[in-house]
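Novice: For reference, the sequence and a predicted model appear below.
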Amino acid sequence: MKKVLLLVLLILSTNLAFAQYIDSLQVNEMKKVQWLAGKWEGEGWMMFGPEEKHTFSQTETVTSKLNGLLLAIEGLGTVDESKIIHNAFAVLSFDSENQRFVMRAHKADGAFTEADALVDDNGDFIWGFNHPYAGELRFTIRQNDKGQWYEIGEVSSDNGNSWFQNFELLLNKVE
C-alpha cells in the first residue's frame, strides 16, 4: 500500500511540476503584451482606396484574465460619435505546446478569424491574417516613447513581398 501511495504522489508531483512549467512559459510570454491592459481612446485613419482616407475615433478596452494568461480585447470605432464602423472582440493567449501567440478575433457582423501573432525583438506586437478579397493583412502595435498605443495596418496583395499602409491608430491610456 505504501508503494502505491508513493507512486501516486510521484505521478502527481511530476504532473504538477510540468503544469507549472507550462504556466510559467505562458505567463512569461504574456508579460510581453500586458502593457496593453487598460482602456485606451484616440483617433485613427483608414484607406478604402488610393486617395480615400477616412478618420475615426477608437476605443480599445483590454482586460487581463486568468492571472495574465489571457487578454480580452474589445474595440469600438465610431465616426461622429454615433456611427459605429468597427465593433470587435478578441482573445489573445500563448499556446505553450506550439510556442506561439494565438488571437481569435470576432466582429459584430459574425465574421471571425484565428490570427497569427508574435512579439518581435523590438517588443512590437504583430498580428495578421489572410483576407479572401483584400489579401494578406498585418497589424503592428507598439508602445511609443509617450506610452501611447501606436498601431499601423498594412495590406499585401503579393504574398507579403510588398506592403501598403492602409491604417493608423494612436491611442492614449485613460484607465
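Specialist: The structure has been received and is ready for your questions.
Novice: contacts, neighbours, all on C-alpha from now
Specialist: Fine.
Novice: Would you map the helices across this structure?
Specialist: In the chain, the helices defined using DSSP state H lie at 2-31.
Novice: which residues of it fall in strands?
Specialist: 38-47, 53-65, 70-79, 83-95, 100-107, 112-119, 125-131, 135-143, 149-156, 164-173 (DSSP state E).
Novice: which non-adjacent residue is nearest residue 128?
Specialist: residue 138 (4.2 Å; Cα to Cα, 6 or more residues apart in numbering).
Novice: coming back round to it: now the strands of the chain as a markdown table including mean neighbour count and distance to residue 15?
Specialist: Output for the strands of the chain, formatted as a markdown table (neighbours: other Cα atoms under 10 Å; distance: least, Cα to Cα, whole Å):
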| stretch | mean neighbour count | distance to residue 15 |
| --- | --- | --- |
| strand 38-47 | 18 | 34 |
| strand 53-65 | 19 | 24 |
| strand 70-79 | 19 | 22 |
| strand 83-95 | 17 | 18 |
| strand 100-107 | 18 | 22 |
| strand 112-119 | 18 | 28 |
| strand 125-131 | 18 | 32 |
| strand 135-143 | 19 | 37 |
| strand 149-156 | 20 | 39 |
| strand 164-173 | 18 | 40 |
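Novice: quick one: which of those is nearest residue 21?
Specialist: Residue 21 lies closest to strand 83-95 among these, at 12.8 Å (Cα to Cα).
Novice: adding another structure so you can compare the two:
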Amino acid sequence: MHRTGLMGAVVMSVATILGAGAAQAQAPQPQVQAAQRAAMAKLSRMQGVWVGQASGVNPDMSRYSVTQTERIGPMLDGALLVIEGRGYRADGSTGFNAFAVVSYDPEAAKYEIRSYAQGYAGTFELKPTDTGYVWEVPAGPGVMRFTADITDTTYHEVGDFVMPGMAPMRSFEMTLTRRGDTDWPAANAVDPAP
C-alpha cells in the first residue's frame, strides 16, 4: 500500500510538473510575437487576391497552362502568412492546388515556408529579397529554386531546376495581377456564443 501511495505521489508530481511546463509553453510571449510580426511585415506586399496565367512542365516533360489564383492573408495577428494557390484548367477544373504557411523564427533569425502540393509536403527556408523572396526544394542532385518579384500590382514567380555545372532549367512561371484585399483566413472565426 505504501509503495502504491509513493508511486501515486510520483505520478502526481510528474503530472504537475508537466502540466506547469505545458501552461508555461502556452503563456503569451509578447516579445517573440512582436519580433515575428515585425519580420512578417517584410512580406506584407504578398497579401491579397491575385489572378493571372501560369505555365510549366509536367514530370513527363509535357507542358501545361492554367489560370492561377492566389489568396494570401495574415493569421495569428500577423505572425503567420497563409497562402492558397489554385490553378484552373480551360474547362474550369482544378489542375493545381497548393497550401503554405510562412513563419519567422526570431531565435534562428530565419523564415520558413511549410508547403503542401500534389501529395508532397516539406518545410524549407524562405529568404526575403528587396523585391520578393527565394526558396529552394531539394530535387535529386539539384534544387528547385522559386524566385518571386512582387510589386503593388504584379506577382511574378519562376521555378528553376538548378544543378551544379548546368544552366538553370525553367519548369514553372506565373504572372499574376493583384485583384484586391482579402480577409482570408482570419475572417469568419467561430463564434463562441451558444
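Specialist: Nice, thanks for sending it over. Computed from a predicted model, the values in this text were never measured in an experiment.
Novice: Could you check which residue of structure 2 pairs with the residue nearest to residue 128 of structure 1?
Specialist: Matched to structure 2 by TM-score structural alignment, residue 138 of structure 1 sits across from residue 145.
Novice: Pull the contacting residues for its match.
Specialist: By Cα atoms under 8 Å, 6 or more residues apart in numbering, residue 145 of structure 2 lies in contact with 134-137, 159-162.
Novice: ok, now how distant is residue 101 of structure 2 from residue 65 of structure 2?
Specialist: 25 Å (Cα to Cα, to the nearest Å).
Novice: Same question for residue 165 of structure 2.
Specialist: Distance, residue 165 of structure 2 to residue 65 of structure 2, using Cα to Cα: 29 Å.
Novice: now do residue 21 of structure 2
Specialist: Applying Cα to Cα to residue 21 of structure 2 and residue 65 of structure 2 gives a distance of 51 Å.
Novice: Equivalent analysis for residue 148 of structure 2, please.
Specialist: Applying Cα to Cα to residue 148 of structure 2 and residue 65 of structure 2 gives a distance of 19 Å.
Novice: now for residue 44 of structure 1: what does it line up with in structure 2?
Specialist: So, by TM-score structural alignment, residue 44 of structure 1 is matched to residue 54.
Novice: can you pull the contacts of the counterpart of residue 126 of structure 1 in structure 2?
Specialist: In structure 2, residue 126 of structure 1 lines up with residue 134, judged by TM-score structural alignment. The neighbours of residue 134 of structure 2, taking Cα under 8 Å, 6+ apart as the test, are 126-128, 145-148.
Novice: List the residues that contact the nearest residue to residue 134 of structure 2 once chain neighbours are set aside.
Specialist: The shortest distance from residue 134 of structure 2 to any non-neighbouring residue, by Cα to Cα, 6+ apart, is to residue 147 (4.5 Å). Applying Cα under 8 Å, 6+ apart to residue 147 of structure 2 gives the contacts 132-135, 157-159.
Novice: Now the match of residue 44 of structure 1: closest residue in space that isn't a chain neighbour?
Specialist: residue 174 (4.0 Å).
Novice: looking at the alignment, what does that neighbour pair up with in structure 1?
Specialist: Aligned partner of residue 174 of structure 2 by TM-score structural alignment: residue 169.
Novice: before we move on, what about residue 5 of structure 2?
Specialist: Using TM-score structural alignment, residue 5 of structure 2 pairs with nothing in structure 1.
Novice: how about residue 5 of structure 2, secondary structure?
Specialist: helix (DSSP: H, G, I helix; E, B strand; the rest coil).
Novice: Please report the distance of it from residue 12 of structure 2.
Specialist: Distance from residue 5 of structure 2 to residue 12 of structure 2, by Cα to Cα: 10 Å.
Novice: what do you get for residue 43 of structure 2?
Specialist: For residue 43 of structure 2, the distance to residue 12 of structure 2 - Cα to Cα - is 46 Å.
Novice: Name the residue in these two with the higher neighbour count.
Specialist: residue 43 (18 against 12; other Cα atoms under 10 Å).
Novice: Now do the contacts for whichever residue in structure 1 pairs up with the more buried one.
Specialist: Correspondence of residue 43 of structure 2 to structure 1, assessed by TM-score structural alignment: residue 33. Residue 33 of structure 1 sits next to 119, 125 when contact means Cα under 8 Å, 6+ apart.
Novice: leaving aside the residues next to it on the chain, what's closest to the equivalent of residue 101 of structure 1 over in structure 2?
Specialist: Alignment note (TM-score structural alignment): residue 101 of structure 1 maps to residue 111 of structure 2. Among residues not flanking residue 111 of structure 2 along the chain, residue 104 sits closest, at 4.3 Å (Cα to Cα, 6+ apart).
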